[in-house]
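S.K.: predicted model and sequence follow; I will ask about them next.
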Amino acid sequence: MDLGLSGKKAVVTGSTKGIGRAIAETLIAEGAQVAICARKADEVEETLAALGPQATGQALDVSDAPALRSWVAESAEAFGGLDIVVANVSALAIGDDEDCWRRSFEVDLLHTVNLVEAAMPFLEKSEAGAIVTISSVSGREIDFAAGPYGTFKAAIVHYTQGLAHKLAAQGIRANSVSPGNTYFPGGVWQQIEQNQPDFFQEALALNPTGRMGTPQEMANAVAFLASPAASFVTGTNLVVDGALTRGVQF
């Protein structure tokens, strides 16, 4: 199936590892141009070298709103426009202290809002404008991340569905993806496996499939929602969790 992504122009935050990198790789494999960002300059450089000439990017902290806006504008100028915005960065703040609440608000939620607002002038000129935000199953059920992480992941779904309603008449779609537990080298679940093996086994046992998801499986969902192949899909939250959660979505 041709997703129709060839020639499309995208920005993806937090895209040097895990789900974000898989999203960038998948969009490029489908023929898109992709701008990436992450905090560490060496990781950005390594990722750009691996992604090839269809990629550009820079190191920045997405909680720095002026820097984020500048990156979006510079990316759009380099590409000659923007069609796709993917808000992927998370602070992964699981604790319940004030700093975790502040970091989750600034990195998970406010970065998403600032990213969309910075990209809006370019999306309005696109014939296939698409916004995809990355939420989490922790945003729709009470689990070990029920504090700031789960709270702001839920807020992202609400924000995204509000965007979908507001922007539909302009032909700009907005959807979210809620990954379940996703395992990859250097990721949080590998760290838990190494440092909290009992908790890791408990979490793994909750997956009816007997395994955790992969970044590529999450990226596939994002690529579809971002593509013209999903031209009548907007305002949805696509759960990709291998039946981990039990809540019924109507």
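M.R.: Looks like it arrived, so ask away.
S.K.: drop to CA atoms for contacts and neighbour counts, all remaining ones
M.R.: Will do.
S.K.: so what touches the helix or strand containing residue 103?
M.R.: Assigned by DSSP states H and E, residue 103 belongs to helix 98-103. Applying CA atoms under 8 Å, 6 or more residues apart in numbering, the external contacts of helix 98-103 come out as 91, 93, 94, 148, 149.
S.K.: try this one side by side with the last:
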Amino acid sequence: MKIDLSGKRALVTGSTAGIGLAIARGLAEAGASVVINGRTKANVDEALARLGSVVRGRAIDLSTAEGARDLVALEPAFDIVVNNLGIFQPQDFFATDDAIWDRHWQVNVMPGVRLARAYLPGMAERGWGRMLFLGSESAFNIPADMIHYGVSKTADVALARGLAKRMAGTGVTVNSILPGPTLSEGVAQMLKAQTAGGKSLEEAGADFVRAQRPSSLIRRLASVEEVASMAVYLASPLASATTGAALRVDGGVIDFIS
């Protein structure tokens, strides 16, 4: 099976590190012309240095309507859009104020809404397109210590399903991906205290999975590359019959048959 994305234009939001960076690399290696995105020029430039000259960057804050408009003005068309931008913040429900809820909504949900509104019509006119949303296993296993985050990820999955119905018959597919615990930079920072005690990052990650996600069947953190592989496949012509789906790269954490 060979994935060839030659001639395809791709955007990956929130892609200066972690899963987003790995997806951008995978799309570029498959031949796509990729635009990465981050909030600051320094982060974008650093990511571009890691990825090489085949990728371009846009330093724009997509958590605002103005940022989305600026991006669309600079980049009016894409064949592939990966809505990866997202934040998470462990916080007890009773200590989570409106500002935290709103921040998660504006970062995790609304950029996808705005970019879908901007780019899906052009994909439909051309008769081909791929739009992906990075959800999470937390969309189904709402974490008690991050209810606000889980709700935002459930919204992403629902948005992808609704858009897939809206784009029915156009040649455009819309899907969501559900990563489980993944060894991204954000998770590595969260595990910093355990590694300070002499454990390796992998050992600390495995301990976290056993304690916090005991239903995991792989009993470890996934790598960002493992998640990216699913995204690259879904972005390709090979996945033409897959739409409206929520595809799991969760290590078996979600405890139902799907």
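M.R.: Looks like it arrived, so ask away. In this text, all values refer to a predicted model and were calculated from it rather than measured experimentally.
S.K.: would you pull the TM-score for this pair?
M.R.: After superposition, the two chains reach a TM-score of 0.90 (TM-score structural alignment, normalised by the length of structure 1), with 243 aligned residues with a CA RMSD of 1.9 Å.
S.K.: one step back: packing partners for the next helix-or-strand element following the helix holding residue 103 of structure 1?
M.R.: Using DSSP H and E, the helix or strand that directly follows helix 98-103 of structure 1 along the chain is helix 111-123. With contacts taken as 3 or more CA pairs under 8 Å, 6 or more residues apart in numbering; DSSP states H and E, helix 111-123 of structure 1 sits against helix 65-79, strand 84-87, strand 130-134.
S.K.: biggest helix in structure 1 by residues?
M.R.: Counting by DSSP state H, the longest helix found in structure 1 is helix 148-167.
S.K.: chain center to that helix: distance?
M.R.: Helix 148-167 of structure 1 sits 13 Å away from the centroid of its parent chain (CA atoms, centre = their mean, to the nearest Å).
S.K.: give me the mean deviation of it from structure 2.
M.R.: Compared with structure 2 after the fit, helix 148-167 of structure 1 shows a mean deviation of 0.6 Å (mean CA distance after the TM-score superposition for structure 1).
S.K.: now the helices for the stretch 151-258 of structure 2?
M.R.: 185-190, 192-196, 201-212, 224-234 (DSSP state H, counting those that start in this stretch).
S.K.: tell me which of the ones you listed sits most buried.
M.R.: helix 224-234 (a mean of 21; mean count of other CA atoms under 10 Å).
S.K.: on that earlier part again, identify whichever of the helices of the stretch 151-258 of structure 2 lies nearest to residue 17 of structure 2.
M.R.: Distance to residue 17 of structure 2, taken as CA to CA, is lowest for helix 185-190 among the helices of the stretch 151-258 of structure 2, at 7.0 Å.
S.K.: mind giving me the packing neighbours of the closest one?
M.R.: Helices and strands in packing contact with helix 185-190 of structure 2 are not found; criterion 3+ CA pairs under 8 Å, 6+ apart.
S.K.: other residues contacting that helix?
M.R.: With CA under 8 Å, 6+ apart, helix 185-190 of structure 2 has contacts from 17, 18, 201.
S.K.: buried only: go through the contacts of helix 98-103 of structure 1 for me.
M.R.: 91, 93, 94, 148, 149 (16 or more other CA atoms under 10 Å).
S.K.: residues of the helix holding residue 103 of structure 1 that come out buried?
M.R.: Neighbour counts over helix 98-103 of structure 1 (16+ other CA under 10 Å) mark 100, 101, 103 as buried.
S.K.: that helix vs structure 2, average distance?
M.R.: Mean for helix 98-103 of structure 1 is 1.0 Å (mean CA distance after the TM-score superposition for structure 1).
S.K.: where's that helix relative to the chain centroid, distance-wise?
M.R.: Counting by CA atoms, centre = their mean, helix 98-103 of structure 1 is centred 20 Å from the centre of its parent chain.
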